[in-house]
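Q: What follows is a predicted structure for the sequence shown.
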Amino acid sequence: MRVLVVEDDSRLLTQLDTLLQQHSFSVDLADDGQNGLFMLSEHPYDVAVIDIGLPRLDGLSLIQKARQQDVRTPILILTARDRWHEKVQGLDAGADDYLTKPFHNEELLARVKALIRRAAGQVNPVISAGPISLDTVAQQLSVDNTVLELTGYEYRVMEYLMLNPQKIISKTELTEHIYDQDFDLDSNVIEVFIGRLRKKLDPAGSLQPIETRRGRGYRINPNL
């Protein structure tokens, strides 16, 4: 999953970057509101974490402008303001959730994951397709209750496919959502990850968990 973090405190920005990457997120960073608005408008993110007190363009204005441009990315606002009416202002501007500073890392991660699931129409943190089960909290993939060993990027690919079970996902879309903004979109690395996942999920070749739609992309087999 790809996350945009907009925060002007360089120390906190680095902390959030490290935290999210450690939990298999692809992270883009912006340290002011204008740059954050540009990135949010131009790139596909699964969630954005936005501070309220930003230079050049404050967080509330950033969110309002993004929503006016029909940006539908789920947004978690970070605020040092703990008065209830200021939190309401953030939600009224178009944010989906808020977190007051200082915060616990575990709570931020839980809220980010919940926003991603909600946007995908998934309420349960454990997503299943036949014998395949993906635990988005533990970040584990299992088949018939046997946990598989995955690389970080293999997990990201499978998570995105499982969160969008009815959709055919192109290589470009997968690349945009599992890598940061400067990755080479023409790379064949997605094909490599899909091949590895098929071998791990279905070593006998009987399950066929990931379909290839020629010229269109991939999706989880709806007949599992």
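A: That came through fine.

Q: Every contact and neighbour count from this point should use C-alpha atoms.
A: Fine.

Q: Please, where are all the helices along the protein?
A: Ranges of helices in the chain, per DSSP state H, are 10-22, 33-42, 59-68, 84-93, 105-119, 152-163, 171-178, 189-201.

Q: could you redo these as JSON lines and give each row mean neighbour count?
A: Shown next, in JSON lines, are the helices of the chain (neighbours: other CA atoms under 10 Å):
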{"stretch": "helix 10-22", "mean neighbour count": "14"}
{"stretch": "helix 33-42", "mean neighbour count": "19"}
{"stretch": "helix 59-68", "mean neighbour count": "20"}
{"stretch": "helix 84-93", "mean neighbour count": "15"}
{"stretch": "helix 105-119", "mean neighbour count": "17"}
{"stretch": "helix 152-163", "mean neighbour count": "20"}
{"stretch": "helix 171-178", "mean neighbour count": "20"}
{"stretch": "helix 189-201", "mean neighbour count": "16"}
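
Q: Take this one as well and set it beside the first:
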Amino acid sequence: MKLLLCEDEKELSNALKAILRHNNYTVDAVYDGEDALAYAEADQYDGIILDLMMPKMNGLEVLLTLRSHGNNTPVLILTAKSETEDKITGLDLGADDYLAKPFDMGELLARVRAVTRRSTGNAIDTITYGDLTLNKQSFELSTSKETIRLGGKEYGIIELLISNPASLISTEKIMERVWGYDSEAEINVVWVYISSLRKKLAQIGSTVEIKASRGLGYTLEKAD
């Protein structure tokens, strides 16, 4: 799952980003309201963690603008304990939940899971292509022969490819979607994970292949 983290306290943002990524979330981090709005409207996120007190545009203004534009991405707002009226206003504007600072990291993770789960409702937890089935909850990739559990980055790549079957996905798009806009990873890391996924597809006996288009990107295709 991909999250947008909007928090202007960089030390806190870095800590949250590290914990979320450790729990297999892809995270884009921004530090003011204008960037929060720009990122939220430019990309598709599974959830937004939104601090109310940010420079340039506060969290309530960001939330109001998103909802007025029809953006229904789940939003967890972060507030100070004293901001009771802002909590109520945020919920009235369409926030899905709130968490008061200071908070326990375990509670943050639980609330992120809750708001993203509610947003999917009865959505199907698996996606398929060819002989592959990907479980979006357990990160398990299966054929009728065998099942294997993927790491977070592997899951992010194969989920993107299965969701866009037979479509060319650029290496840059994979980097943005799986590693995040602010990642310092080198772009050739994508090839390393693609290589690992190819071995795992072979391991579970899949006939689906990841095809490379030199200098362009990758395509998921059924074998002829």
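A: Noted; the coordinates are in hand. Note that the structure is a prediction, hence the values are computed from the model and not measured.

Q: that older thread, out of the helices of the first structure, which gets nearest to residue 133 of the first structure?
A: Proximity to residue 133 of the first structure (CA to CA) singles out helix 152-163 among these, at 9.1 Å.

Q: Touching stretch 86-97 of the second structure from outside, list them.
A: Stretch 86-97 of the second structure is contacted from outside by 60, 63, 64, 67, 74, 75, 76, 77, 79, 98, 111, 115, using CA atoms under 8 Å, 6 or more residues apart in numbering.

Q: Can you give me the end-to-end span of that stretch?
A: For stretch 86-97 of the second structure, the first-to-last residue distance is 12 Å (CA to CA, to the nearest Å).

Q: Then stretch 146-166 of the second structure?
A: Terminal residues of stretch 146-166 of the second structure are spaced 23 Å apart (CA to CA).

Q: just how off-centre is that stretch within its chain?
A: Distance of stretch 146-166 of the second structure from the chain centroid (CA atoms, centre = their mean, to the nearest Å) equals 13 Å.

Q: and what of stretch 157-169 of the second structure?
A: A distance of 15 Å separates the centroid of the chain from that of stretch 157-169 of the second structure, by CA atoms, centre = their mean.

Q: One more: stretch 75-85 of the first structure?
A: For stretch 75-85 of the first structure, the gap between its own C-alpha mean and the chain's C-alpha mean amounts to 21 Å (CA atoms, centre = their mean).

Q: list the buried ones in that stretch?
A: 75, 76, 77, 78, 79 (16 or more other CA atoms under 10 Å).

Q: likewise stretch 24-33 of the second structure?
A: Buried residues in stretch 24-33 of the second structure (16+ other CA under 10 Å): 24, 25, 26, 27, 28, 29, 30, 31, 32, 33.

Q: which of those lies closest to residue 131 of the second structure?
A: When those are compared against residue 131 of the second structure (criterion: CA to CA), the nearest one is residue 24, at 25.0 Å.

Q: on that earlier part again, residue 217 of the first structure: which of the buried residues of stretch 75-85 of the first structure is nearest?
A: Residue 217 of the first structure lies nearest to residue 75 out of these, by CA to CA, at 27.8 Å.

Q: Was I right to think that closest one contacts residue 48?
A: Yes: Residue 75 of the first structure lies in contact with residue 48 (CA atoms under 8 Å); the separation is 4.8 Å.

Q: Tabulate the buried residues of stretch 75-85 of the first structure (CSV), appending distance to residue 9 of the first structure.
A: Shown next, in CSV, are the buried residues of stretch 75-85 of the first structure (distance: CA to CA, whole Å):
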residue, distance to residue 9 of the first structure
75, 19
76, 17
77, 14
78, 12
79, 12
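
Q: Which of those residues fall within strands?
A: 75, 76, 77, 78, 79 (DSSP state E).

Q: nearest to residue 190 of the first structure, of these?
A: Among these, residue 75 lies closest to residue 190 of the first structure (CA to CA), at 27.4 Å.

Q: How much space separates that closest one from residue 93 of the first structure?
A: 10 Å.

Q: Could you do residue 181 of the first structure as well?
A: Taking CA to CA, one finds residue 181 of the first structure at 26 Å from residue 93 of the first structure.
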